[in-house]
Each structure stands twice: as C-alpha cells, then as structure tokens.
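Enquirer: Build me a structure from this.
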Amino acid sequence: MGDIKTSYDERLLGSIERISATLRHAERKVADVIMTDPEQVMSLSIKAFAARAEVSEPTVLRFVRKLGCSGYSDFKLRLARETAVAKMYIDAPSVAANTNVSDIVTRMSEAAKAALDQATNELDTQVLEAIATALNESRRVFCFGTGGTSAILAEEAENRFFRLGLSVQATSDGYRQQMTAAVSGPGDVLLVFSVTGRPTHLVSCAADASANGAKVIAITRPESPLAEQAHLVLTMDTVDQEAFYNLPNQARYAQLFALDCIAGHLAILRSESAENLSRIRLTLSRLHGHVERQPIGD
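Expert: Just a heads-up that it's a prediction; the model follows:
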C-alpha cells in the first residue's frame, strides 16, 4: 500500500489527502508538516524540512517522489505554483465566514482604484500615441484575446473601433486567430490583449503576422514572450495583492483603462469620428426615441 504514487497532473495537497491512509509512520510525519503550513515549507531546505518532520532526508525524498516530483526542488516549485492558485480556495471558508456585503464592496472598490492608479503611473503616453497612430493608418485591425479578461477586451476593442470608422474584427477562437494571422499582411494591425503575455498560440500568431508584414501591438506584461514579438507594447503589469476567490482580477481594470485611452486618442485623430457617432445616435433614436444620458454611440 505504501507504494501508491500520484500523477504529475494531480494537485500535491490533494494527492497527500488521497494517500494519507496508506502512509507509513515516517511518511505521515512528512505529510503533516506539508499540510500544516505549505507556504512555510517552500522556504525550507531539505535538511531543515527533515529536521522539522523528525525524519531523515532520504525519507523526505522518497515521499516527494511518491507525489510524482523528480526531487525536492521540483516539489517546492510545484508546491509554490499550486499554493499561489489554491490559497484563495483553501482560505475560502474562513474568508467567507468573516466577510459581509460592505467588506465586499470596499474590497472591490479598493482593487479597482489600485489597478487604475498603477496603470496611470505606468502608462507610456508616447507608446499610446504611436498605437493610436498605427490603428488610424491601418487597412484592417484584428483584435485577439484568450481567456476571460483578455477575450472580453478584444471584443470591446472591436465595439469601440468600428464606431470610429475602422475596419475591425475580434476573435477569441484559437484556430480563427491562427488563420487570420496567416492571411494578414502589410497595412494590417494585430491588437493582442494578454494579462500574462504567455499563451503560446497568441505568441505564434504575433510571430506569423509580423513575418507577413503586419504590425503587432500588444497590451500585456513587459518582457513576456508576447511582448518580444510585438512592434509596439503598452505594458500592463498589474499584480493582484490579494488572492481570494471573491476578488476579481485587477488586470481587467488596467486593460480597460488602456483601451479607453487608445480609443479616446484615436477618436481625435479620425476626422469622421464625430459624424459616425452622430449617425449612430440618430439611428438608435429613431428606433426607441431619445433617451437621456445615453452613452455616446449607444
């Protein structure tokens, strides 16, 4: 029973819980140290860990290999990645028990304000101006994103830009993105949103489009694989200071702010913007009558 092993894809803490009934006495001591304080374990050398668990170093190595790790360093790396994501769920019961509606409203407001403040301080106005100019001079604009936040921002970019007279399309479908990059060329612009700058298919699309003569613009993390493939990069490096399951990704506020700034400057550059928005407003007014405080263009 002690030889049960876990797969690499299974979460470490879940693996330990699953095999806990099969563990020998020394292995259970190792497991107890990990489960009691996984974050503290990440700072321990194997010697310090063995001392805390009151077992030998070979016992620690055997245990982490049973979890599917190649060694102690690999174990700590995987544990660090897991706890960074899982902490919000591990802490969820205690967070929920001590949180009321007012706390949630305050937390959301503070997260949004912090993201906007950071984005404002980091925004490179020269790059923003260059991006707006490239969009204004483009033949076609393709907006790409993947996942929840970035895919939604790509759709929002299409929604903003078509009103200003740009020929623009948005897609979050990976195959469609690859095909679009393949047929792009001089005069085209790829506007790519990504919080991390790491999705491999977006990086591939950027490389293909660039090779075909299109201009690649990225709103993403600096020095990321996507940023390296882009001609223009508006860096967004918003980092969530809290990791709770009920706190939204602050990057969405930063990305939306960046898009607002781009669209605002683009509207100034395009002489037909006011006329387009006026025609849109008149068309909608004929449909449902005049509505007070209706957003421009809606």
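Enquirer: okay, CA-based contacts and neighbour counts for the rest of this
Expert: OK.
Enquirer: tell me how far the helix or strand where Gly264 lies is from the chain's mean position?
Expert: Assigning secondary structure by DSSP states H and E places Gly264 in helix 251-269. Helix 251-269 sits 18 Å away from the centroid of its parent chain (C-alpha atoms, centre = their mean, to the nearest Å).
Enquirer: Show me which residues of it are buried.
Expert: By neighbour count on 16 or more other C-alpha atoms under 10 Å, the buried set for helix 251-269 is 251-259, 261-263, 265-267, 269.
Enquirer: Which other helices and strands does it contact?
Expert: Counting by 3 or more C-alpha pairs under 8 Å, 6 or more residues apart in numbering; DSSP states H and E, the packing neighbours recorded for helix 251-269 are helix 101-122, helix 125-136, helix 147-163.
Enquirer: Please provide the structure for the following sequence as well, for comparison with the first:
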Amino acid sequence: MPDQSFLARVRRKLPELHPAERRLGELVCDFPGELASYSASELAALAGVSNATVTRFVRRLGYKSYEDARRDARDEASSGSRLYLQHAGQADMADPESYLDSDIRNLRDTIGDVSRDDIDRLAEALLAARKVWCVGYRASNSLATYLQWQLLQAIDDAVPVPGGGQTMGEHVARMTERDVVVLFGLRRRIAGFDELLAAIAATGAEIALITDEGVAANRGAGWHFRCATRSSGPLFSHVSVMALINLITNRTIELAADSGRQRLQSIENYNDLLREL
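Expert: So this is what the prediction gives:
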C-alpha cells in the first residue's frame, strides 16, 4: 500500500480489525490529528486501548513503526486537510468570541506584515498590465473571482480563471511578460500547484502569490503575501485574505486617480440606466 494516504489505509483496513483495533481506527478516522500530534501512549489512553494494540494497529496498516505512521499523518496534516484540525474532546467551538479572537489575530498577523511599498508596487503593476489574471482552485477560486470583480472598478481587462470546464493550459498559453498573474495558493492546493507556478513564471508574467502561512517565502515571485488562516473550528478562516484583497483593490482604485474616478462614475451611470441597483 505504498501509494495510499494514511487515512485511506485506515479506512480500507477498518472492517478487518479486531474490536479494540477498530475502536482505535474509528477514533483516528474521526480525528486523524490525534495520531499526528500524540505519542503512542497518549493515543492509546485516548482510545482506551493498550500500547500493544496501537503497535498492532500501525503494523496492520503496513507501517514498520508508530513513528512511520505518524510521519505520514503529519504530511497529510501539512497538506491542509480540515479533518486534521479536529480533536477529540475539543472545547465547544460555538462561542463567537473564540472566532472573533482568532480572526483578529489573523488580521494582525497578515496585514501587519504587508508593507505600503509592496501594495503600491502591485497596484501600479496591475494598472499598467495588458491583462490581469486572477487564478485560484477550490476555496481559492471564489477569492480569485472576488478579486477580479473588485478590480473591474479600475481595470479594463481582469479575468478569473479557470472557469468551468477549462484547463489552465488554455490560459497559461496566452500569458505574456506584459501581464500580471495574481495566483492564490491557499490550503488545500492542487497537486500540480508547483508546476502551475513554474509554468506561469516561464511566460515572463509578473506574479503576485497569495498563500496561507504554511507556505515558505517564495523569492521568485514579485510579491508573496502569506495570510494567517487559523480558526477556532474545523474550517480555515479566510478573513485575512479578504482584508488583503480589500487593501489591494482600494489602493489600485486610488492610484488610478482621475481615470479611476471616471470609470467608477461610468459604472454608476450604467447601473442607474439599467436599474441593476
């Protein structure tokens, strides 16, 4: 089973396990973060089984040792699976104050690291670009679309990709050194994300990379904004990403000066004419 993920191994073996091992397997399926975080003795105590049961369990999964299994679990946790954010016996997550506290911390950690110079350089590049590509998959797709929608207040040609049924190859083939690509790489990233980034870089387009805090600083991108996404619940928080988009788009409109104001006025005139607002 060398090509199977840790959780896939557990789910496949679960029906074959003895009762104590199955109880342990069910706990791991519900809360895989426990194995990624705890020692074998701690996990045994949490599941109410013996240390020997833990040892038999990981061997049935095809691992030589508990540490080998935990290494695989940690690798999956770093990939961004929301399952790894849940823990058995976790405190009540319904308290709005806990979400408020984590989101405020995310905002401070993210926006506090953003320099005025970086935002100004990006805004100027966006305004000067032949075309602005807003790229995102999964959760990042809606954020890329939101960025494009806001940029339309100041920029003629901004597009969100990929759309339904499209491949990125169709778009990368049309990118040039006169373009700016805002690439969202928030957890969970697609398997080919690094290849996509390299392909875009090869076109000569300027790249603004927006990722979660778990991605190492990318010196090859023109800009790399790392957003804190911690949450009190099982889902990642994108509050800081929205704040960053707000900062980028507002500054772009400001630097557009007269042309930006004229464009906004034209948009409002057509909104009135078409009775869309």
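Enquirer: Distance to Ile90 of the first structure and mean neighbour count for the helices and strands packed on helix 251-269 of the first structure - can I get that in JSON lines?
Expert: Below are these laid out as JSON lines (distance: least, C-alpha to C-alpha, whole Å; neighbours: other C-alpha atoms under 10 Å):
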{"stretch": "helix 101-122", "distance to Ile90 of the first structure": "19", "mean neighbour count": "15"}
{"stretch": "helix 125-136", "distance to Ile90 of the first structure": "40", "mean neighbour count": "18"}
{"stretch": "helix 147-163", "distance to Ile90 of the first structure": "23", "mean neighbour count": "19"}
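Enquirer: So which of those helices is nearest Ser15 of the first structure?
Expert: The closest of these to Ser15 of the first structure is helix 147-163. By C-alpha to C-alpha, the value is 27.6 Å.
Enquirer: What is the subsequent helix or strand relative to the closest one?
Expert: Taking DSSP H and E, what comes next after helix 147-163 of the first structure is strand 168-171.
Enquirer: Find me the equivalent region of that next one in the second structure.
Expert: Using TM-score structural alignment, strand 168-171 of the first structure corresponds to residues 158-161 of the second structure.
Enquirer: So what touches the matching stretch?
Expert: Defining contact as C-alpha atoms under 8 Å, 6 or more residues apart in numbering, one finds that stretch 158-161 of the second structure is touched by 131-136, 141, 144-145, 148, 151-152, 168, 171.
Enquirer: Spell out for me which residue occupies the centre of the second structure.
Expert: Among the residues of the second structure, Leu186 comes closest to the average C-alpha position under C-alpha atoms, centre = their mean, at 1.7 Å.
Enquirer: quick one, strands of the first structure?
Expert: Taking DSSP state E as the test, the strands found in the first structure are 140-144, 168-171, 188-193, 215-220, 232-235.
Enquirer: Between those strands, which one is closest to Thr120 of the first structure.
Expert: Proximity to Thr120 of the first structure, assessed across the strands of the first structure by C-alpha to C-alpha, is greatest for strand 232-235 (11.2 Å).
Enquirer: Just tell me the aligned range of that closest one in the second structure.
Expert: Taking TM-score structural alignment, strand 232-235 of the first structure hits residues 223-226 over in the second structure.
Enquirer: Which residues does the matching stretch contact?
Expert: 110, 114, 118, 122, 207-213, 215, 217-218.
Enquirer: if we go to 6 Å?
Expert: With C-alpha atoms under 6 Å, 6 or more residues apart in numbering as the test, stretch 223-226 of the second structure has contacts from 208-213.
Enquirer: Done for today, thanks.
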